[in-house]
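1. build me a model:
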Amino acid sequence: MTGPLRPAFHEGQVLAAADLSATVEYARGGAARHARHLHEWGIVEGLGLVTQPRTDPLTGVRHVEVSVSAGIAVDGTGREVVVTEPVVLRESDFEEVNGADQATDEPYPVFLTAADREPAEPAGPVSCSGSATKTRVEESYQILFGRLGDERLAAEQQPPAIGDPPADPPVRWLVLLGYVHWADGHFSGVETVARGVAARFAGVRADTVSARSGALTLRTGTEIQEGGLALVLTGGETPNLVFGLYQGGGAVAPLMTVAANGNLTIEGSFGGRMSAQQHAGGLRHRHRRDAAAAAVRRHPGTGRRRPGRDPRPADPAHPPLADSALFSPVEATVDADRRVRCRVRVYNPSVNWKQPVEQPGAVDFLVLATVAATNGGG
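-> Reported below is the predicted structural model:
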């Protein structure tokens, strides 16, 4: 096996057509391998299915005209497919593939694939021999309609070998653009997702993503939109991780911030199976193991528990759990009397293998103490 062959020239060499073609193919192969192995194939820009309302002049049926917007895609062989201007989809092409189908609400897939064509007009000098052979190849495209379910063919395509150049026709690689609905002999709408398969967009393969500006931002759209989600990783003197929403000027309003020391700040509520109370913008807590329905009493004006009010143990009627027992929390709350209530659901096959039972359980509770500030600020 050999690696890619790079053309080399020397003074006085007679250059044949194959030598010049090899120069072009070497560059094409390198670009294709870069696109194929450092990126995920799919739509790079544009190529959306756009609709315009229409009315059939003969039947009066309202329908839509569907066109593919200009854009670029990279297929799984690393070949670039460029659509330079919008293309209106022809209903006759659809009927040729799916015209015999029964009426259905299911959408049909639309694919883009690369195609080579000879230019309509000569794009370069004619050979001195007077040959009519064209000296240019138009790297064009073809838009295809698939049958119901053909969208899964795109996911089953296999990329070429590591060192292969981009595939040229008749090899065909399908890039899914979306779906069209068909009714009464016309297109009636478009979709981007159907039967769990969405139009595929290009991506990147990387173990490391570095930012030269000191801040790395992730967002779910190509443009900044007010109210859109953003994740910002910031370095420098105050490194942190911010999850928030875009504001009108493009700044990100934090909803959750993780500082470099591990401190977590949340602007909204904190929820889950066991809720936590928020006080003064943060959580201050002290842990203590207690049993279900244990009473927590304090002297007025202090945060100390009253003497003699030790937590009572869990219900002694229930034996210790075996190693094979499974349990999940059912309740972990604090009532208006400051009583901690905890119940768990236990499945203990050594005691009752038919069904789980509920019983009191132990819980870590939070004791929050506050005192009024004195004149001295203490």
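2. alpha carbons only for contacts and neighbour counts from here, please
-> Noted.
3. what is the burial count for residue 233?
-> By the measure other CA atoms under 10 Å, the count of residues near residue 233 is 16.
4. ditto for residue 154
-> Residue 154 has 16 neighbours, counted by other CA under 10 Å.
5. measure it to residue 174 for me?
-> Here the criterion is CA to CA, to the nearest Å. By it, residue 154 lies 6 Å from residue 174.
6. and for residue 247?
-> Separation of residue 247 from residue 174 (CA to CA): 39 Å.
7. give me the more crowded residue out of those two.
-> Ranked by neighbour count (other CA under 10 Å), residue 247 and residue 174 place residue 174 first, with 21 against 14.
8. sequence B follows; please return its structure for comparison with A:
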Amino acid sequence: MTGPLRPVFHEGQVLAAADLAATVEHARGAAARHARYLHDWGIADGLGLTTQPRTDPATNARYVEVRVSPGFAVDGTGRELVVPEAVVLRESDFEAVNGADQPTTEPYPVFLSAVDRTPAQSTRVDSCGATAGQSRVEESYQVLFGRLGDERLAADQQPPAAGSAPADPPVRWLVLLGYVRWTAGHFAGVEAKARGVAPRYAGVRADTVTARSGALTLRTSPAAAKGQPAVVLSGEDPPSLVFGLYQGNGSVSPLMTVAANGNLSIQGSFSGRISVGSTLVTSGTATDGMLLPLPSGITPEQVAGGQVVLHVQLTPRIPPLPAPSALYSPVEATVDSDRRVRCRVRLFDPAATPAVVTEQPGAVDFLVLAAVAAADGGGGK
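-> Coordinates of the predicted model:
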């Protein structure tokens, strides 16, 4: 198999139509491979489904007119799809595909696909006045309605071989635009996502991304909107990596900053998985029958599953004595497998008449240490 053929010319060469067509096709193929392999296919700009309220003059029922907004997309073959102006979706086209379905509230997918058309006055007249053939092809588009579930067809499409030019019809590549709802013979609304499938947007494939201004910003929408997240990698003095939220003036308010020396600054609290071998501690005072708390970041599921081992130390507290001559003796100071404290104390006053020994609930000072256990096979037995 040969690689792409680039036309070359020499003085005195008679240029045939095939030579000129090959020049165009070489450029088209190069552009298609660039779009296909350096980018992910999908919607690049616009092409949203919008609605306008309408009233059926026959029934006075309210419905919506659905339009595809102007925009640009690239399909999986590398072919460009340009919609220069808004397109009104025709209800007759929808009925031709889904008109026999039973009434449903499920939304139907809407696709965009490439199509070649012959524009008006695209034929050329030769020197003898005879028609010489078509001289232009309009790289156009068509809007297609799918059946329920057809949105998954878009994910199953496979790109052409590496050396292929952009696909021309009848090869069809579906770009999902969104969904429409249908009620009583009219469009009832639009949806951006249904059954877990949303429109796909164009992306970039790169191992290195550089910024000429000295700062690289990642955000979740084309425009900087107040309250939206952003990540800013700055090479200015001092260099930093900042995660934060946009303010009204377009600047980023830092929530987390990593400085050039590795120092981490956060505005909120820190939580997450604790590393093997680390120990967390909590302490306090508990009375008989209380459940001992776990250190912050430790869950009962981790203890029950053996990922965390607890070590508990209890120290009985001296209760208030009824008289200076009274004696105190701890009877029980334990904790069970549910972390429930059992504490009983015995009081005896030899100077009292009659001398009586009594038992009552007590209190303990506790220390709970949670140690993260090593995973099985971690290097020791």
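9. all the strands of the stretch 51-200 of the second structure, residue numbers only.
-> In chain order, the stretch 51-200 of the second structure shows strands spanning 62-68, 71-74, 80-83, 87-88, 108-117, 123-125, 131-134, 138-145, 175-183, 186-191, with DSSP state E, counting those that start in this stretch as the criterion.
10. point out the most buried one among the ones you listed.
-> When those are scored by mean count of other CA atoms under 10 Å, the highest mean neighbour count falls to strand 175-183 (a mean of 23).
11. so which elements touch that one?
-> With contacts defined as 3 or more CA pairs under 8 Å, 6 or more residues apart in numbering; DSSP states H and E, the packing partners of strand 175-183 of the second structure are strand 49-55, strand 108-117, helix 151-155, strand 186-191.
12. want to throw these into a markdown table with distance to residue 216 of the second structure?
-> Formatted as a markdown table, these follow (distance: least, CA to CA, whole Å):
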| stretch | distance to residue 216 of the second structure |
| --- | --- |
| strand 49-55 | 32 |
| strand 108-117 | 33 |
| helix 151-155 | 31 |
| strand 186-191 | 33 |
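13. which residues touch the nearest residue to residue 29 of the first structure once chain neighbours are set aside?
-> Closest residue to residue 29 of the first structure in three dimensions, ignoring its sequence neighbours and counting by CA to CA, 6 or more residues apart in numbering: residue 165, at 4.4 Å. Listed by CA atoms under 8 Å, 6 or more residues apart in numbering, the contact partners of residue 165 of the first structure are 25, 28-30, 32-33, 77-78.
14. switch to 7 Å and redo it
-> By CA atoms under 7 Å, 6 or more residues apart in numbering, the contact list for residue 165 of the first structure reads 28-29, 32.
15. cool, residue 198 of the second structure as well?
-> Under the contact definition (CA under 7 Å, 6+ apart), the residues listed for residue 198 of the second structure are 178, 192.
16. again, but for residue 109 of the second structure
-> With the criterion set at CA under 7 Å, 6+ apart, residue 109 of the second structure makes contact with 145-148, 150-151, 178-180.
17. which position in the first structure pairs with it?
-> In the first structure, the position corresponding to residue 109 of the second structure is occupied by residue 109, as judged by TM-score structural alignment.
18. thinking again about what came up before, ok, which of the strands of the stretch 51-200 of the second structure comes nearest residue 303 of the second structure?
-> Between residue 303 of the second structure and the strands of the stretch 51-200 of the second structure, the shortest gap by CA to CA is with strand 186-191, which sits at 45.0 Å.
19. what span of the first structure lines up against the closest one?
-> Taken onto the first structure by TM-score structural alignment, strand 186-191 of the second structure occupies residues 186-191 there.
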